[in-house]
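[1] okay, predicted coordinates and the sequence, questions at the end:
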Amino acid sequence: MGKQIGIIGAGSWGIALAYVLTTNGHDVTIWSRSQSTVDKLKSYHGNEDKLPGVKLPESVEYTCDMEKAVSGKDMIVVVVPSAHMRETVKLFAPYIDPDGEQIIVNCSKGIEEDTLMVMSDVILDVIPGSNVCVLSGPSHAEEVGKALPTTIVVGAFDKDVARTVQNVFMNGAFRVYTSPDMLGIEIGAALKNVIALAAGMADGYGLGDNAKAALITRGIAEMSRLGMAMGGKLETFSGLSGIGDLIVTCASMHSRNRRAGILIGQGKSYQEAMDEVKMVVEGVYSAKAALQLAKKYEVDMPIVQEVNEILFEGKKPEDALKELMERDKRIENSSLEW
């Protein structure tokens, strides 16, 4: 039996998830804050600017009325930029059922700069006791909207919630695993964008495949160190929302973080790069928060440190490369002993 689902956010990922959900027989209402955007969505049956070629069924409703998008729905899928998460949750909070039956699925990746909260914690901060979970993994909207094979993970505090979301989203082209490690999933999702910026910078600067492989490998080590210090599980960072999401974000030209990094590696400022990519580059927003978390938990994150200095202090990529390559000699994995 199909569910009533409200999707909060009408960008490329929101539309791609609407495609998955309508394919699975669910009734979908998509919210956007702009009436002009809603009008375009209705006319095109999708988002022609952000995800061209993906058409949704005529049964999909579009609205800028938050009450219509949320009230009475079985599931609320939140797909907004991390910088706008708190304000958006405040808009729909009054329409969430107080009995806690509605499931809120966070599909946004990032860390709130002021509070250093992951997105599911932001939702819980605004709506205490709400039924929150997170859906994440290597999943470019451009491929999901074409029904290309994609595998992802849902993390939840409650096993039954995770299984419900798994059943709602899963189909022959969209495989969903479950996990109890919500925090690890969220940390991996946010930090991989920062590492992808670094990988893009390496591409833009012409450093070659060896350097990129090293950045990905040492990047997952940094993500794991911080995630575990915060309470995440090591296994999560070797899974879909860790190494899986990192690989696809560092390797694909669908990745806005990688594309922005390429432009920065070619000498542009982060603002110029964001303007050219014309989409939200989450790694820029997560970089400062990641560095603050590294200091708070006393975790060594040299790649994240150098990315911050390039983005916000005007450091040249070649100088950052020199710093990374000439760091003190050390063993690769301190848990191994002779």
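    Looks like it arrived, so ask away. Numbers count the residues shown, from 1 in each chain.
[2] use CA for all of it now, contacts and neighbours both
    Will do.
[3] count of residues packed around I331?
    8 (other Cα atoms under 10 Å).
[4] for comparison:
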Amino acid sequence: MIFIMGAGAFGTALAISLAQDGNVTIWARDALHAEDMGRHRENRKRLPGVPLPDQIEVTSDLHRLSPANTVLLAIPTQKLRAALHTHASKLAGATLVACCKGIELSTGKGPVQIINEVLPNAKAAILTGPSFADDIARNLPTALTLACADDAIGEALQQELTTPNLRLYRTTDVIGAELGSALKNVMAVGCGTVIGAGLGESARAALVTRGFAEMGRMATALGASAETLSGLSGFGDLVLTCGSQQSRNFRYGFSIGQGEVFDSAVTVEGAATARAVRDIAHAQSLDMPITNVIASLIDQELRVDQAMDMLLSRPLKEE
């Protein structure tokens, strides 16, 4: 039995895909939300129009959860630590797969690092890569990265979580997978800002390219493999989120470029991550000009025209 903690769009989409091969339980924090999903057989709040297969049970109670279960944590990174503390007695010793992307603002840690810190006896992994919830829920194909420090556990998870529309590639480079999936959100905010401000497709392409260079610079400095950043969890997800309005981070950046207020009810991992990355880069003396500018735009310390002037007036150098 696979448990998915988190009844948002992505958690629901993963459940729909995994239900092709067996029973899945979705846990919702809100009992009313769980009841509504169970009654209508649809996540009307987060993924409307997509029916839930009969193999999916929705609950707000973790009473059936045991250490023998694989638990997918589809919980925003900034809320992950609190959820793990709250349900520590149920999750201790289980196999926990983070399905969130970001860096914790208060500590600078990624999802697997948070799991290892709060629940050191759990077996931790991360599932990430180019994946929009709507695509997965409608059984459209994609490929993802499954990163686990223990390759034997990673191989077992790869077999368990692969579905007809989800092809999983595994790696032991957890740091690379965490950072690739987190840093691409920052660049997606930047690309949304570029398009929202009407700066053009050429500017977006330039930002993606130079942003990817920044991603690699930070990741390798923190112990990741450059090869991981060039894979699905880094470059693959970067391409997806920097070019589509389906990306919440892109839409958030687009609103900045347009000078509009973004819906505060929508989770935007890239906002907190940009601030966290700026702090890490400063502490590590890393040159991250695009990230710094995006963080300043998010904090309303710069206007878009000022941000572009800062980037374009930097000293010329070799690529």
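    Yep, it's here. It should be emphasised that the depicted structure is a prediction, and the values quoted were computed from it without experimental measurement.
[5] now the TM-score, please.
    The TM-score (TM-score structural alignment, normalised by the length of structure 2) is 0.97; 319 aligned residues with a Cα RMSD of 1.3 Å.
[6] and the gap between G192 of structure 2 and R167 of structure 2?
    Plainly put, G192 of structure 2 is 28 Å away from R167 of structure 2 if you go by Cα to Cα, to the nearest Å.
[7] and the two? Which one has more around it.
    Ranked by neighbour count (other Cα under 10 Å), G192 of structure 2 and R167 place G192 first, with 29 against 16.
[8] that one -> structure 1?
    Residue pairing (TM-score structural alignment): G192 of structure 2 is matched to G200 of structure 1.
[9] ditto for T209 of structure 2
    Using TM-score structural alignment, the equivalent of T209 of structure 2 in structure 1 is T217.
[10] mind listing what's buried along the helix or strand hosting that match?
    According to DSSP states H and E, T217 of structure 1 maps onto helix 209-230. Neighbour-count burial for helix 209-230 of structure 1, counted by 16 or more other Cα atoms under 10 Å, picks out 212, 215-216, 218-228, 230.
[11] that helix vs structure 2, average offset?
    Once fitted to structure 2, helix 209-230 of structure 1 is off its aligned match by 0.7 Å on average (mean Cα distance after the TM-score superposition for structure 1).
[12] residue contacts, the aligned partner of A226 of structure 2 in structure 1?
    Under the alignment by TM-score structural alignment, A226 of structure 2 pairs with L234 in structure 1. Neighbour list for L234 of structure 1: S224, G227, M228 [criterion: Cα atoms under 8 Å, 6 or more residues apart in numbering].
[13] could you rerun that using 10 Å?
    Shown in contact with L234 of structure 1 (Cα atoms under 10 Å, 6 or more residues apart in numbering): D181, G184, M223, S224, R225, G227, M228, G242.
[14] in a strand, the second one, correct?
    Spelled out, that is G184 of structure 1. No: counting by DSSP: H, G, I helix; E, B strand; the rest coil, G184 of structure 1 is not part of a strand but helix.
[15] how far away is it from S32 of structure 1?
    Between G184 of structure 1 and S32 of structure 1 the computed distance is 29 Å (Cα to Cα).
[16] neighbour-wise, which of those two wins?
    Comparing G184 of structure 1 with S32 by other Cα under 10 Å, the one with more neighbours is G184, at 26 against 21.
[17] nearest residue to the counterpart of that one in structure 2 in space, please, no chain neighbours.
    Superposed on structure 2 with TM-score structural alignment, G184 of structure 1 falls opposite G176. Closest residue to G176 of structure 2 apart from its sequence neighbours, by Cα to Cα, 6 or more residues apart in numbering: A224 at 4.5 Å.
[18] strands along structure 1, start to end?
    Along structure 1, the stretches classed as strands by DSSP state E are 4-8, 27-31, 61-63, 75-78, 103-106, 131-136, 150-156, 174-179.
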